[in-house]
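**Student:** Got a sequence here, can you build the structure:
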Amino acid sequence: MQNHVLTRIPSLWGAVRRASGAAAVLAALTGAASAVTVPILVADVDSGRVIYSQAATDPWYPASITKLMTTYVALDLVRQGRASMDTLITISPAAAAEPPSKMGFKPGTQLTLGNALKIIMVKSANDVAFAIGESLGGSVDGFAGLMNDAAHRIGMQDSRWFNANGLPDPRQWTSARDMAILARALIREFPDQQDLFSISAIQFGGAVIPNHNGLLGRYPGADGMKTGFICSGGFNVVATATRNSHRIVAIVMGQPSPRERDVKTADLFDYGFGQQSAGPSLDALPASSLSAPPDMRPYVCGGKKVPPIEEGPGAVTASGTTAAQLLGGSAANSPSLALAAFSSPAMRARSLPPRAPLQPVAVWIGRDPAEGQRILDQQVAEAQAAAANARTARLEAAKARREAALAKRQAAKEAAKEAAAQAHAAKVAAKPAGSAKAASKAASGGLPRAATAYTSTDSAAMPEAKPGKGLTKAKPAAKAAPHGAKADTQTKAAKATPHAAKPAKKAAKADE
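**Tutor:** Okay, the predicted model is just below:
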């Protein structure tokens, strides 16, 4: 049956046959017989009959297609009257701390359940899905219990749920068969909520956010449902399409890129709509022999190229890995993985037509759009005030740094001057004592070299006047000299100035 199915997929058959021949077709769609193949399933929504499947019951990491299970539980609680689409969902600090993809709402933000479901279906926001679980289940664990109860009730056999957003948890897995059962339950039990799964974009404030589902608006008749990605699970999708009132669901998992996932799903839709009959029911598919999901991380996120980010950081295509490498490699907890189908040049070169114009659906926080706008305006004002305060603080800090630097330079300048003065004083103090003559000069107050201790400070006396002429006879100056002096000062002066004495005698005679 499988080979018959494969040869009836016209678009993929032609593309791969032209590139690699019939052998490449078989490898591209089924993988080697000895390898574990990625899960693929196509089923009729109305009857639940299988149109095509491979590895449909193998355990697999679901990533964000988990949010379909979250939505089912939320809608079921509304149906039971335990919640309503107007129930307010509160973003807790734990929810706000969840990694991307996310809306980035502040803790304490509230929004209605209806808006929250639209956001997780389009934006795949992990913070909002986490908040739905906390608000409706009382806790993450409480909501996970509701998810597992609902899964068991609708006939899912291979799924185990531990969180509401699909972020990596080694304990959380599902299967392609279980996701087909879930898709049918959402479509059949909640016909009034089908618009949730076909929204092309949401508009929040001034931002328009397109749906991650690359089939919407690109494949004729595509009308849902949800994509997902983590490194360990690859790129997954649960997709539905309708043609001539015939609706089918396709589940494709483990793809190395969003484009290859979308192209593969489109080819499966082409095949499914061309079939006149279907095979066994979903319940009749045989159980898997695998005890745990294979880890796709080495092959999906182990490349060197910049990732095409979708529902979280770190998504990388496996375009640099050859089929031979993949078939020869092995994951840490699984046999060899066959990914020749998804790394073949023919598959990588194909793409879908451009997307039709988006038709955004408005979402808001708060109870209604008016309240939501008031909250957004308040948040914008607070953000602007915070930015202004931060700018003022930066300017003041810069001014303080400049003043501190100036004071530091001034202090350094003063310290340098003081150090120079101290160095000069130390140099003077350290200079050697001068000669004995310099010391004597300093002690005597700087007398001339010719001066001695015996030099008189008296001026030369006038010549002695003769008696009887009205003049008093002056005492000889020599008598005033100290005892033991060598010679009379006047005599010395006379001898030293012989020419000066004669005019003095003439002057005396003239006076007489």
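
**Student:** CA atoms for contacts and neighbours, from now on please.
**Tutor:** Fine.

**Student:** The closest residue to Thr71 other than its chain neighbours: which element?
**Tutor:** Excluding the flanking residues, the one nearest Thr71 by CA to CA, 6 or more residues apart in numbering is Leu117, at 6.7 Å. In the assignment (DSSP states H and E), Leu117 maps to helix 113-122.

**Student:** quick one: contacts of that helix?
**Tutor:** 67-68, 71, 84-89, 125-126, 128-129, 132, 196-197, 199-202, 209-213, 225-226, 363-365 (CA atoms under 8 Å, 6 or more residues apart in numbering).

**Student:** Now with 7 Å, please.
**Tutor:** With contact meaning CA atoms under 7 Å, 6 or more residues apart in numbering, helix 113-122 is reached by 67, 71, 85-89, 125, 128-129, 196-197, 199, 201-202, 210-212, 226, 363-364.

**Student:** can you tell me which of the residues you listed are in helices?
**Tutor:** 67, 71, 128-129 (DSSP state H).

**Student:** wait, which of those is closest to Ala176?
**Tutor:** Of all the ones in helices among the contacts of helix 113-122, Lys67 has the smallest distance to Ala176: 14.9 Å, by CA to CA.

**Student:** for comparison, sequence B:
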Amino acid sequence: MTWASNLLKFILLAILFIQSPAYSRIKHTKSKTMPAALIYDASSRKVLYAHNINRKIHPASLTKMMTVYIAFERLQQGKLSLEDEITVSNHAANAKPCKLGLEAGETITVKEAILATIIKSANDAARAIAEEIGGSERKFAYIMNRKAKALGMRNTVFRNASGWHDPRQTTTAVDLLKLAIALKRDFPEYYPMFRLTSFMFKNKEYQGHNHVVKNYVGAEGMKTGYISASGYNLVTAAKRGNRRLIGVIIGGKTAKERDGRMITLLNKYFSTSNKTFIKSVKSKPKSKKIITSVATLKVDKIA
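**Tutor:** Sure thing, here's the model as predicted:
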């Protein structure tokens, strides 16, 4: 009788827990992909499309946008120059792929490290930048968080410079938009680096894998990212005529799907057709099912 009574109590408690808000939050955080998307019009200073834009996600290599922001800031302040050489540490050399293949003790210029971080999304180059500026990657993460707060990225926490997965490293689509806006606004002299699709290092040419920047006419660049905890992510800035749009896509199941979502949304809000503005991405984007709502927000609520 005691055994049956205890079993009944256990079942009742389990049912109550499953129905509780706490259980709902647990289910939510276990999701491998948490799709979010937005399109921002820099001319009207409004968000034209918004889907889950405040949901916390893991940024993956979109983290490198902040790493580069801080590097640009040091260049602008005269604390670094593009020709300065960084000596690669063991910590940087031991970064896991994607990487440039830097070896401990060799040198890389600040310009090369920035280009490798943007174009190849090289984790070893991002670590090298972090250590050059912060003394250590952990101290650099503190600088990143302080800057995120200054830029109004209220729901962002950085733990490293590369975006290598740390469950505590989180952000939102809105916060990534704020960072993208700041990169263009604060560093017009260095911002064009995001448009480049290849770079040279030690007499070898390295190609990037941002196919939207390569193939979408008017694309000004920005960054790709992927980790299994968040899916395939992308921030893209593009200009057509006098209009500049910034898009953020989080949680694509594949790079192809992610790129297709971005292209579909940019085309829609540029009021153009895929045929007109896509040079070589010929596959039909599989993105309509996540386009669920359009929200118009004033930029003073965002940046």
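
**Student:** For ChimeraX, write the selection for the buried entries among the contacts of helix 113-122 of structure 1.
**Tutor:** This is the ChimeraX syntax for the buried subset of the contacts of helix 113-122 of structure 1, where burial follows 16 or more other CA atoms under 10 Å:
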select :67,71,87,88,89,125,128,129,196,197,199,201,202,210,211,212,226,363,364
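
**Student:** Take the contacts of helix 113-122 of structure 1 and keep only those in strands.
**Tutor:** Using DSSP state E, the members of the contacts of helix 113-122 of structure 1 that fall in strands are 88-89, 201-202, 210, 226, 363.

**Student:** now, among those residues, which is nearest to Asn3 of structure 1?
**Tutor:** Checking those against Asn3 of structure 1 by CA to CA gives Lys226 as the nearest, at 28.7 Å.

**Student:** Residue in structure 1 paired with Phe72 of structure 2?
**Tutor:** Following TM-score structural alignment, the counterpart assigned to Phe72 of structure 2 within structure 1 is Leu75.

**Student:** Give me the distance between that match and Val363 of structure 1.
**Tutor:** Distance, Leu75 of structure 1 to Val363 of structure 1, using CA to CA, to the nearest Å: 18 Å.

**Student:** which residue ranges form the helices in the stretch 201-303 of structure 2?
**Tutor:** For the stretch 201-303 of structure 2, helices defined by DSSP state H, counting those that start in this stretch occupy the ranges 211-215, 255-270, 274-277.

**Student:** buried stuff in the shortest one?
**Tutor:** For helix 274-277 of structure 2, a neighbour-count test (16+ other CA under 10 Å) marks 274, 277 as buried.

**Student:** For that helix, give me every contacting residue.
**Tutor:** 216-217, 267.

**Student:** go again using 8 Å as the cut-off
**Tutor:** The contact list for helix 274-277 of structure 2 (CA under 8 Å, 6+ apart) reads 216-217, 263-264, 267.

**Student:** from those, which two are the most distant?
**Tutor:** Within the contacts of helix 274-277 of structure 2, Val217 and Thr264 form the most distant pair, 13.4 Å apart (CA to CA).

**Student:** Of those two, which one has the most company?
**Tutor:** Neighbours were counted for Val217 of structure 2 and for Thr264 using other CA atoms under 10 Å; Thr264 has more, 19 against 15.

**Student:** Show me what that one aligns to in structure 1.
**Tutor:** With TM-score structural alignment as the criterion, Thr264 of structure 2 pairs with Asp267.

**Student:** what separates that match from Ala35 of structure 1, distance-wise?
**Tutor:** Distance from Asp267 of structure 1 to Ala35 of structure 1, by CA to CA: 23 Å.

**Student:** got it, and Leu75 of structure 1?
**Tutor:** Distance from Leu75 of structure 1 to Ala35 of structure 1, by CA to CA: 39 Å.

**Student:** how about the helices of the stretch 51-200 of structure 2, start to end?
**Tutor:** Using DSSP H, counting those that start in this stretch, the helices found in the stretch 51-200 of structure 2 span residues 64-77, 90-93, 110-115, 123-134, 137-150, 173-186.

**Student:** follow-up on the earlier one: let me see the contact set for the match of Phe72 of structure 2.
**Tutor:** Leu75 of structure 1 makes contact with Phe190, according to CA under 8 Å, 6+ apart.

**Student:** quick revisit: which pair of the ones in helices among the contacts of helix 113-122 of structure 1 spans the longest distance?
**Tutor:** Thr71 and Val128 (11.7 Å).

**Student:** okay, the angle between the one helix or strand Val47 of structure 2 maps to and helix 255-270?
**Tutor:** Counting by DSSP H and E, the element that carries Val47 of structure 2 is strand 46-51. Using axes from the mean of the first three to the mean of the last three CA atoms, to 10 degrees, the inter-axis angle of strand 46-51 of structure 2 relative to helix 255-270 is 140 degrees.

**Student:** Mean deviation, strand 46-51 of structure 2 versus structure 1?
**Tutor:** Superposing on structure 1 and averaging over aligned pairs (mean CA distance after the TM-score superposition for structure 1), strand 46-51 of structure 2 comes out at 0.7 Å.

**Student:** Provide the aligned range in structure 1 for that strand.
**Tutor:** Under TM-score structural alignment, the match for strand 46-51 of structure 2 is residues 49-54.

**Student:** returning to what we had before: could you dump the ones in strands among the contacts of helix 113-122 of structure 1 into TSV with distance to Asp511 of structure 1 added?
**Tutor:** Converted to TSV, these look like this (distance: CA to CA, whole Å):
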residue	distance to Asp511 of structure 1
Leu88	141
Ile89	139
Ala201	141
Ile202	140
Pro210	139
Lys226	148
Val363	139
